[in-house]
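Asks: the following block contains a protein sequence and its predicted model.
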Amino acid sequence: MSLREKGALLVLCGAIFLEGLDIAMLNVALPHIRADLQLSTATLSAVVSSYVIGYAGFMLFGGRICDLYGRRRVFLISLSVFIALSGLGGLATEGWMLLAARFLTGLSAAFMTPAGLSLITTNFSEGPRRNKAVLIYSGAASAGYSLGLVVGGVLTAISWRWVFFVPAIIAMVILLLAVKFIADSRQSEARRKFDLSGALFLTAAMLFAAIGIARLEHPEGLQTALAACALSAVFWVIFVITERRTSEPLIRLGIFRSGSLVRANLAMLLFGGAFFGFQFVVTLYLQELLGWTPLQTGLAVIVVSIDAILAPTLTPALVNRFGNVRVIVVGLVLAAVAYALFLRLGLDWTYAAMFPTMLVLGVGFALAYGPLTIVATNGVVENEQGLASSLINTSFQFGAGLGVSAVGALAVLGLGSGADAGARLEALRAAMLVPVAAAAVASFVMLTAKKERAAI
């Protein structure tokens, strides 16, 4: 790589690291935010789901905007908005201010994330160089999710407001470096007609789908969730009809004829659901049942971030030797094994009993996440790289929402205030079946890949 390419990769990895860090730190700080702002349980949950709604609701729209109007331009603008809104969250004195800030921060991330990944896939030619860059990028994302729990615990001990201020400061540094190092790729579609009606229908479909998923984790919100999902389905139908009839579609539906792209996105959805569902169980288990602090919880799962070391070092060699599909399947199987090991959780567990799960999961994440991204973007023409990037990120985020909702629905059965520790433990064990099943199904999905079946 040239000096400019290394600088650009550093900047883009910093942005995706920041996105993971922001989400993880907030999760740790939630109890302190509730106490300081006197938030109800419903409002506290909405603080998390509002980000997901903004992020997932606009992700596909954001990816296509990158293709049409320039990835560098969209990246810099959305990063600037992220800086302003993250800082605003730290200044919130009312619940509604925090909700608005998190929704708009998620919206800015919906443009920033696909812009960042598509800048990598368009600036590095398909093959070993791009694979290496994508795997380094995925390692940075994993490190953000893992280290964010630890950093969030430290900052929350000072003040929960620093959970919002620190990402804004980091984003400022990234923005300054981005202006220097990032060069835009070709924009063959920059002057094409913009499909406004398709954009509106797509955004409505994604927004209602995100709202439906966010409400699934609340038993009292089941009717709202079903209504939102039904509206999402209606808007999806209208969107497909609109795209088939227009000469300049926002999304060329033919992209879904790629079997590898569809399989990679489905596997990523299941993989994201398993991973975030597992994180939810671990947080409840360590803090609610074992009485660990947020910082201790973060330190317990930090070994999962070994992915940040393995993804750019071990994974590229394995991909070059065995191919993407083979490496992905092994990674997903290891993830399923890691989750299955955690089914034995007990009230007398020490960290030594949990360590194998954390270590095996870190290796599995390193082998699955990056190569899935590669498969989802390989073979896609340059003027649709933003779309392909947003698809794979949307799959991961929606999977995360589904996983947490499914795990939460099972865990809540035994986590009432009147339930004893034994009943709550059994509920968490039942909830752990969701990550195990999701990872297992994801590995089966990738085993059906026809083109690389012989290599498996």
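Replies: Looks like it arrived, so ask away. Note that this is a predicted model, so its numbers are computed, not measured.

Asks: only C-alpha atoms for contact and neighbour calcs from this point on.
Replies: Will do.

Asks: and the most centrally placed residue in the chain, how far from Pro435?
Replies: Nearest residue to the geometric centre of the chain (Cα atoms, centre = their mean): Gln397, 4.3 Å. Plainly put, Gln397 is 15 Å away from Pro435 if you go by Cα to Cα, to the nearest Å.

Asks: same question, Gln385
Replies: Counting by Cα to Cα, the gap from Gln385 to Pro435 is 30 Å.

Asks: then Val303?
Replies: Counting by Cα to Cα, the separation of Val303 from Pro435 is 19 Å.

Asks: take a look at this one as well, against the first:
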Amino acid sequence: MSQHSASTQVPPRWPARTWIALLICSGVILLDGLDISMITVAIPQIQHELGMTAAVAQWLAGAYILAFGSILLLGGRCADLFGRRRVLVVAMTVFAVVSLLGALATDPVLLIVSRFLKGAAAAFTAPAAMSLLTTTFPEGPHRNRAFGIFNVFEASGYSSGLLVGGLLATIDWRATFVLPIPIAVLLVFAAIRYLPPDPPRTERERLDVGGAVTLLGGMLLFVFTVSSAADAGWTSTRTIGGLVVAAALLTAFGMIERTVRRPLVRLGIFRNRALATANVSAALLYGGAMGFQFLLALYLQNVNGWQPWQMAFVLLPAGLMVVLIGPKLGALLSRYGVGRVLLTGLAAFIPAYALLLRLGPEPDLWTVLLPASVLWGLGFALSISALMVAGTSGVADEEQGLAAGLLNSSLQVGGASGLAVVTAAIAPGTEPGMFPPGVWVILAFAVLTLVAQVFRRSR
């Protein structure tokens, strides 16, 4: 057996402190997934107790996603400029405090504001954690294995959040705001105790204020406009005007970044074709994934009257696929290469979504729902980690936070955009016949994601 072949079979050995650093980074992303999914299940109870309309209640989830998706790039760059551990500790502290304020809130507006602030805090913690991971583990088997474990935590947070949120909401919806507090506090103390201090800066770093303002304004307006387009109408003055102003702000951001001495986003980073393609793929992948979950929720809950925890059990095989494959993914990436693993994962989404074309008046658990869940989990388990590895390879350490922010921002903006397009594609109603147009949309996303990667590798 060759030396290379043997090295791909033996998992990298890490000291205890390295494992702790990985667990801290993974705990951050687990908490993000947990918080997003728990609130989704608790919304009906919150709406009833606080007398919120459906249009207002949907912002309990939407405000978090709006802030998270819009501020990620800024959060990632701040991690590079001001220190990854420092940004992680401060933002996670804010996350814990705002969770407490949300648990105590009795006014719907304050509750939604708390969700927005939590999303903003998460926009700093997520890229800080991911860039800590990429700078801790060098490219190759070490980083491959670390990303596999990292994404097990991410998927586990989301899938377990549906179950945990359902159980807590039956007791009191405020418990879904309380649970993240001790986890966040534990992560703060662990980060201070075990993560290495940020290296000293040779000169005082200054934030590109003009770039930050135009980027934040453009991203906030874009994500908000796309998220609310289904209600306002894609051809409405509000939607078209919002997209035009968002485009103008982002154009201004690009002009500022070309002239400022220390840009917030060095536009030259997009010359890295692997990073650029990974961002496009991430947006398309998550757009299809969010659409898949949305269609499944409508079908099972609105059409067939299932409870959220029952839907969670349908998605359980997907979570199990991630948990089973994740720890072994590093060896798979090292043995077969990032490209092969990524293409295999992306290909699995196509039959997963195609199965939804067979949805009928009654749920077909054994030949439609569970196979689709398994295939979807397989695709997620293989492709997300591979995309992260591909998108951060060849990026300098001082720009790992930026690369992480770009990838996470693409995921969130893609998810919001995909959800809006799927919502616009399906006709209003509660009949199975309304779903095929939405399924064709997510199928198109899956095909385009695969084509983007195939095209890059063919050049």
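Replies: That came through, no problem. Every value quoted in this text rests on a predicted model; they were computed, and no experiment measured them.

Asks: just give the TM-score of the two.
Replies: Between these two chains, after superposing, the TM-score reads 0.94 (TM-score structural alignment, normalised by the length of the first structure); 444 aligned residues with a Cα RMSD of 1.6 Å.

Asks: picking up where we left off before, out of Val303 and Pro435 of the first structure, which sits in the busier spot?
Replies: Pro435 (30 against 21; other Cα atoms under 10 Å).

Asks: grab the nearest non-local neighbour of the counterpart of that one in the second structure.
Replies: By TM-score structural alignment, Pro435 of the first structure lines up with Ile442 in the second structure. Distances taken as Cα to Cα, 6 or more residues apart in numbering put Gly288 closest to Ile442 of the second structure, at 4.5 Å, once the chain neighbours are dropped.

Asks: got it, and Val413 of the second structure?
Replies: Closest to Val413 of the second structure by Cα to Cα, 6+ apart is Gly69, at 5.7 Å.

Asks: is the one you found in contact with Gly414, as I believe?
Replies: No - using Cα atoms under 8 Å, Gly69 of the second structure is not in contact with Gly414, being 9.1 Å away.

Asks: enumerate every residue touching Val185 of the second structure.
Replies: The contact partners of Val185 of the second structure, by Cα atoms under 8 Å, 6 or more residues apart in numbering, come to 92-93, 96.

Asks: and what of Ala336 of the first structure?
Replies: 435-440.

Asks: counterpart of Phe365 of the first structure in the second structure?
Replies: Using TM-score structural alignment, Phe365 of the first structure sits opposite Phe380 in the second structure.

Asks: also Phe201 of the first structure?
Replies: Phe201 of the first structure maps onto Thr214 in the second structure, by TM-score structural alignment.

Asks: contacts for the helix or strand hosting its match, please.
Replies: Using DSSP states H and E, Thr214 of the second structure maps to helix 209-227. Residues from elsewhere that reach helix 209-227 of the second structure, judged by Cα under 8 Å, 6+ apart: 62, 66-67, 69-71, 74, 238-239, 242-243, 245-250, 252-253, 256-257, 263-264, 413, 416-417, 419-420.

Asks: that helix: what's the following helix or strand?
Replies: helix 229-232.

Asks: list the contacts of that following helix.
Replies: 238-239, 420-421, 423-424.

Asks: kindly report the same for stretch 164-179 of the second structure.
Replies: By Cα under 8 Å, 6+ apart, stretch 164-179 of the second structure touches 35, 37-42, 45-46, 99-100, 102-104, 308-309.

Asks: try it again at 6 Å.
Replies: 38, 41-42, 99, 103 (Cα atoms under 6 Å, 6 or more residues apart in numbering).

Asks: let me know the closest of the residues you listed to Thr430 of the second structure.
Replies: Minimum distance to Thr430 of the second structure across the contacts of stretch 164-179 of the second structure is 20.1 Å, recorded for Val41 (Cα to Cα).

Asks: all set, thanks.
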